[in-house]
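Participant: Below: sequence and its predicted model.
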Amino acid sequence: MSSSEMPRYPLIINGERCEPSSGEYRDVINPATGETVGQVAMGNEADVDQAVACAKTAFADKAWRRMPPAERSKILYACASVIMENAQELALLEITCSGGTLNRIAGMDIPAVADLFMNLAEEVKEYPFVTNLPTRPLPEQVHSQVWKEPIGVCGLITAWNFPLLLLAMKVAPALAAGNTIVLKPAEITPTSSVRLVELLQSVLPKGVLNIVVGSGSKVGEALSLHKDVDKISFTGSTAIGKHVQQNCAVTMKRCTLELGGKGPGIVLPDAQLENVAYGALWGVYMNAGQACESGTRLLVHEDIYDALLDKLVEVSSRMIVGNPIDPATGMGPMSTESHFHSVMDYIQSARDEGARVACGGERADVEGCEGGFFVQPTVLADVTNDMKVAREEIFGPVLSVIKYRSLDEAIAMANDNDYGLSAGVWTTDLVLAQEIARDLRAGSVWINDWHMMRTDAPFGGYKQSGYGREFGKYSIDSYVETKAVSTSFEREPAKKRLHHIVHTTLGQA
């Protein structure tokens, strides 16, 4: 494809396609082939200033900020319609920029993105934007309400692994609450996000939703430090999340963070091994392991350790690693060449520390995708909880299988990590599973499966996996300020009991 035919993805500011102030564009690379599939505008601080100013102007419009929930619901439903009407185009863009498989994006991501907007379209009608408190007679009769109001201009920073889904997880609740937005998607997987923002301009007022692609060091930094940005929502690594949090503190921005994970799954001796093998590998091979909530540590009781390991290897051998656009493909590539090498380094570190590669552990060769960044489905045996692969987020198709003797030991190992995003239990004893779930320090606990995320259930982390919740009505909570409004009914000063504390002569002749 010649440069003149190459699709170009500009910034979207105030409802219009805009060239970046620097004039700079960057190639977008298909990680399955290594080929360039488009060029995206690279914004900078000046572009952020322009987008924030437009978002601030849009927020000042009372017609948007104070729109009744029933009307806002219609807009959210309209957003869902736009997504479904353009599903094929969006899915293809997502596949070619991120390496996500056709099966996953068409079968999970696009429906979930539309469902998220529709779910919030219903939730917004019942959300307690105004709550009346009961009248209290003492110290006098006062009518009090609690109002939930939009925060203002929201800077939304998304990661590269699930571009459209992460966009929706932030944009939908921000719109539901009545905020305006400047979105910064990851610059390596931006095409589907830019196109969706462009499509949504047809149902949103100008300036409500803007997108500025660029590096974290320029655009992300400018957003998180900007005096006119009132809230930041960030999804990404824990290390960058800490930096974003520090930046937000400069102007006391509201901040929510969805960060890394190291999901432990505890397999009890009575678990059904077939179910565990398929479910646990779904938990770590989905999106080639490039998901923060992946189940990357499998804690297995010693009585079934060898039998389950054999089953994991058997199921892994049937995984089809291939071109993401092929419906037969179950697992695609790593997002970039550098990330591919990072995953391979983790596998080597496991070998160096005494773990055994039960299967995989090498580069995967895919016919027709010789320039891609594929890693074989990998199961590591004889891992201990102090190894690097058990402590750090690999973000690849690598499962660490760890042996335990007692349930208390397994729970302690599961919690012995800086992260707390996801955890799981595999057992036929569902009562016991619920008890174990109470002891696991994670924002989501899944029993006898993995990735059981739904758009009406809260999603977020404990510990260094971040704070704040996404999905459903719980996500709206992160995009509102709380205001108490009280009205006094007593008109005679002498009858106001508290006034007498200061006005000691009140009521005296």
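Facilitator: Great, that's in hand.

Participant: CA only for contacts and neighbour counts going forward, please
Facilitator: OK.

Participant: Was I right to think Asp303 contacts Asp270?
Facilitator: No - look at Asp303 against Asp270 with C-alpha atoms under 8 Å: they stay out of range, at 9.8 Å.

Participant: residue contacts, Pro111?
Facilitator: Met84 (C-alpha atoms under 8 Å, 6 or more residues apart in numbering).

Participant: Specify the local secondary structure of Val203.
Facilitator: Secondary structure for Val203, judged by DSSP: H, G, I helix; E, B strand; the rest coil, is coil.

Participant: what about it, neighbour count?
Facilitator: 14 (other C-alpha atoms under 10 Å).

Participant: How about Cys255?
Facilitator: If you count neighbours by other C-alpha under 10 Å, Cys255 ends up with 24.

Participant: show me the contacts for the residue nearest the centre of the chain.
Facilitator: Geometric centre of the chain, nearest residue: Leu166, 4.8 Å, by C-alpha atoms, centre = their mean. Counting by C-alpha under 8 Å, 6+ apart, Leu166 touches Thr158, Ala159, Thr235.

Participant: One more: Ala174?
Facilitator: Contact partners of Ala174, counting by C-alpha under 8 Å, 6+ apart, are Cys154, Thr180, Ile181, Ile476, Tyr479.

Participant: Now name the helix or strand holding Ala53.
Facilitator: helix 45-60 (DSSP states H and E).

Participant: same for the helix or strand that that helix is followed by, what does it pack against?
Facilitator: Next along the chain after helix 45-60, taking DSSP H and E as the criterion, comes helix 62-65. The helices and strands touching helix 62-65, judged by 3 or more C-alpha pairs under 8 Å, 6 or more residues apart in numbering; DSSP states H and E, number zero.

Participant: Now render the contacts of Ala174 as a markdown table, adding neighbour count and secondary structure.
Facilitator: Formatted as a markdown table, those follow (neighbours: other C-alpha atoms under 10 Å; DSSP: H, G, I helix; E, B strand; the rest coil):
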| residue | neighbour count | secondary structure |
| --- | --- | --- |
| Cys154 | 32 | strand |
| Thr180 | 32 | strand |
| Ile181 | 30 | strand |
| Ile476 | 25 | helix |
| Tyr479 | 29 | helix |
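
Participant: And for the closest residue in space to Met452 that isn't next to it in sequence, the neighbour number?
Facilitator: Residue nearest to Met452 in three dimensions, not counting chain neighbours: Trp446, with 6.7 Å by C-alpha to C-alpha, 6 or more residues apart in numbering. Neighbours of Trp446 under the rule other C-alpha under 10 Å: 18.

Participant: Could you do Ala32 as well?
Facilitator: Neighbourhood size, Ala32 [other C-alpha under 10 Å]: 29.

Participant: Same question for the one 5 residues further on.
Facilitator: Close neighbours of Val37, defined as other C-alpha under 10 Å, add up to 19.

Participant: and here's the other structure:
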Amino acid sequence: MNAEAKISVTPTFRAEYGHFIDGAWIGSDGSKVIGLSNPATGQHLANIQAGTPADVGRAVAAAKRAFPAWSRTSFEERQRILLEIAQRLRARSGEFAVMESLNNGKTVHEATIHDLPEAIGQFEYFAGSVWSLKGETHNHADLLGLVHREPLGVVAQIIPWNVPLLMASMKIAPALAAGNTIVLKPSEIVCLTVLEFVAEIADLLPPGVLNVITGYGQDVGEALVTHPDIRKVAFTGSTSTGRKIIEYAARNIIPQTLELGGKSANIICRSADLDAAATTAAIAMVFNKGEVCMAGSRLFVERAVRDAFLEKFVAAVEQIRVGDPLNEKTGLGSLSSRMQYDKVRSYFDVAREEGATILSGGDIATDTGLQSGFFVKPTILTDVHNRMRVAQEEIFGPVTSVITWDSEEELLSQVNDSLYGLAGAVWSEDLRQAHRISRAMQTGIVWINTYYNLPRGMPLGGYKQSGFGRELTWDLLREYTIQKSVIIPLSYSGLPPQ
């Protein structure tokens, strides 16, 4: 490892974090804690609360009390607070990037160039968007119709462990902008950066506006989503958990926005710039260790350029350095947990059993200094057909299945033969072809000759079992508000005819 490239920031975590309820840090009703560690080294970092339904009840009650006043705050006040939150994040961005790396195993480079700028951007974007929360007027000869857009109330937000600080920002910013109060449940595996972030901004919000409950899903998640005072749930995570969220939300008939799994198709056509496509495909595979729902994990390569592309792709992947996430030259850090490590490794065996060829990787990384962490080599699978498990199931690791195609019709039938439809890409210098393929893909996001390029304001969301609703865009404010119609007759002439 290059010691000179190692990051110098050394943040300090608290020994133990409480729940954040009604503006204060408190212990759990059950007095149990969960230990969180650095997945790259096994070092213990801090304890969090193992929450209970009673803790959830206190948090929801606090958010309910805070809602009337917060919902009436002016756009100017909400904008000021959101911009100050962005500034607080920016001022400590280096420290937060290292915290994210320590608890998640991602490289500090990715956290610095992606997670923190995007988290900051969420608060800046929705700070400006508050001014577009407008009502409507409907003018008729004999009456005036007013349509108000009002905040929903207390919203439940549940986020995963792969990009926790960014996910928290994606949920918190629009909910606050729209005038709601929040009970947030982060992952019990990775959440220390979220808790440190809440501590940083606690003085900016009235007590009860933002509350955070930590703990296991079976103890906290169900109690939160089924609470009768929750008016909406926003969830990002696995499709299997998403099904449970829908069932819980149905008990009180509340709306949901769900961003779930993916098995994205990255399509290489014969006219593509193969050098750019190969380099980007390598990044699309290992970015955030492949623990990304939008990862380009199904690589469809046109037969005419298969061999030439694979030569470049393998070369690009084998240049990626697996190692210490705090080393700025590391390209692939540690998987986030033992559970994820075991899951990814199990798919190496699945690939062999199904008849796929492991062209590169397919093993753990055992270089000096990596033995205590959850490191795997970036893995390329060839001789894959689209119905194999490795091509259908979300592995959520740095593993890509290469599938060969001959005709666009054959290609699209396979691309769309998936439970998921979150993201994908088309690499082609033929503009007509790129449009034809992208329009036919049952996919929420399609990139042309790029990947992971999502400018602020573009909708993020999927087709099919990748969920419903859209994030990162102004349209999300519609999901956090409800319409009310008010009709004012201009003269009284009795009831309208029946």
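Facilitator: Received, thanks. Because the structure is predicted, anything quoted here is derived from the model rather than measured.

Participant: Tell me how the two chains score on TM-score.
Facilitator: Put the two chains on top of each other and the TM-score (TM-score structural alignment, normalised by the length of structure 2) is 0.95; 486 aligned residues with a C-alpha RMSD of 1.3 Å.

Participant: just to revisit the earlier point, please convert the contacts of Ala174 of structure 1 to a markdown table, extending it with distance to Glu5 of structure 1.
Facilitator: Below are the contacts of Ala174 of structure 1 laid out as a markdown table (distance: C-alpha to C-alpha, whole Å):
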| residue | distance to Glu5 of structure 1 |
| --- | --- |
| Cys154 | 35 |
| Thr180 | 34 |
| Ile181 | 31 |
| Ile476 | 41 |
| Tyr479 | 41 |
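
Participant: Among the residues you listed, which one sits closest to Lys231 of structure 1?
Facilitator: For the contacts of Ala174 of structure 1, the residue nearest Lys231 of structure 1 by C-alpha to C-alpha is Cys154; the value is 4.7 Å.

Participant: The closest one: what's it in contact with?
Facilitator: Taking C-alpha under 8 Å, 6+ apart, we find Cys154 of structure 1 in contact with Ala174, Asn179, Thr180, Ile181, Val182, Val229, Asp230, Lys231, Ile232, Ser233.

Participant: Can you give me the end-to-end span of stretch 352-371 of structure 2?
Facilitator: Separation of the first and last residues of stretch 352-371 of structure 2 by C-alpha to C-alpha, to the nearest Å is 25 Å.

Participant: One more: stretch 105-115 of structure 1?
Facilitator: For stretch 105-115 of structure 1, the end-to-end distance is 14 Å (C-alpha to C-alpha).

Participant: So the residue nearest to Met452 of structure 1, which state does it fall into?
Facilitator: Three-state assignment for Trp446 of structure 1 (three-state DSSP): strand.

Participant: which bit of structure 2 covers the helix holding Ala53 of structure 1?
Facilitator: On structure 2, the counterpart of helix 45-60 of structure 1 by TM-score structural alignment is residues 53-68.

Participant: show me where the stretch 201-350 of structure 2 has helices.
Facilitator: 222-225, 239-252, 274-286, 306-318, 338-354 (DSSP state H, counting those that start in this stretch).

Participant: winner for burial among the ones you listed?
Facilitator: Greatest average neighbour count among these goes to helix 222-225 (a mean of 24), per mean count of other C-alpha atoms under 10 Å.

Participant: Show me what that one is packed up against.
Facilitator: Applying 3+ C-alpha pairs under 8 Å, 6+ apart, we find helix 222-225 of structure 2 packed against helix 53-71, helix 239-252.

Participant: And Val60 of structure 2, how far from Glu200 of structure 2?
Facilitator: According to C-alpha to C-alpha, Val60 of structure 2 and Glu200 of structure 2 sit 22 Å apart.

Participant: And those two? Which one has more around it.
Facilitator: Val60 (29 against 14).

Participant: Now do the contacts for the more buried one.
Facilitator: Val60 of structure 2 sits next to Val154, Val183, Leu224, Asp229, Ile230 when contact means C-alpha under 8 Å, 6+ apart.

Participant: Might you specify the subset of the contacts of Cys154 of structure 1 located within strands?
Facilitator: The strands, defined by DSSP state E, take in Thr180, Ile181, Val182, Lys231, Ile232, Ser233 from those.

Participant: The second one against Ala53, yeah?
Facilitator: When you say that, I think you mean Ile181 of structure 1. No - between Ile181 of structure 1 and Ala53 there is no contact under C-alpha under 8 Å: 10.7 Å.

Participant: Gly178 of structure 1: neighbour count?
Facilitator: Neighbours around Gly178 of structure 1, by other C-alpha under 10 Å: 27.

Participant: And Tyr463 of structure 2, by the same measure?
Facilitator: Tyr463 of structure 2 has 21 neighbours, counted by other C-alpha under 10 Å.

Participant: That one against Tyr420, yeah?
Facilitator: Yes - between Tyr463 of structure 2 and Tyr420 there is a contact under C-alpha under 8 Å: 6.6 Å.

Participant: picking that back up, so which of the contacts of Cys154 of structure 1 wins on neighbours?
Facilitator: Tallying neighbours with other C-alpha under 10 Å puts Thr180 at the head of the contacts of Cys154 of structure 1, with 32 neighbours.

Participant: Provide a list of residues in contact with the nearest residue to that residue once chain neighbours are set aside.
Facilitator: Nearest non-adjacent residue to Thr180 of structure 1, counting by C-alpha to C-alpha, 6+ apart: Val208, 4.5 Å away. Residues in contact with Val208 of structure 1 (C-alpha under 8 Å, 6+ apart) are Asn14, Cys54, Ala55, Ala58, Phe59, Asn179, Thr180, Ile181.

Participant: same thing but at 7 Å, please
Facilitator: Ala55, Ala58, Thr180, Ile181 (C-alpha atoms under 7 Å, 6 or more residues apart in numbering).

Participant: Next: Ala46 of structure 1.
Facilitator: Ala46 of structure 1 makes contact with Ser21, according to C-alpha under 7 Å, 6+ apart.

Participant: What of Ile26 of structure 2?
Facilitator: Residues near Ile26 of structure 2 by C-alpha under 7 Å, 6+ apart: Gly18, His19, Phe20.

Participant: Tell me the residue in structure 1 aligned with the first one.
Facilitator: Correspondence of Gly18 of structure 2 to structure 1, assessed by TM-score structural alignment: Pro10.
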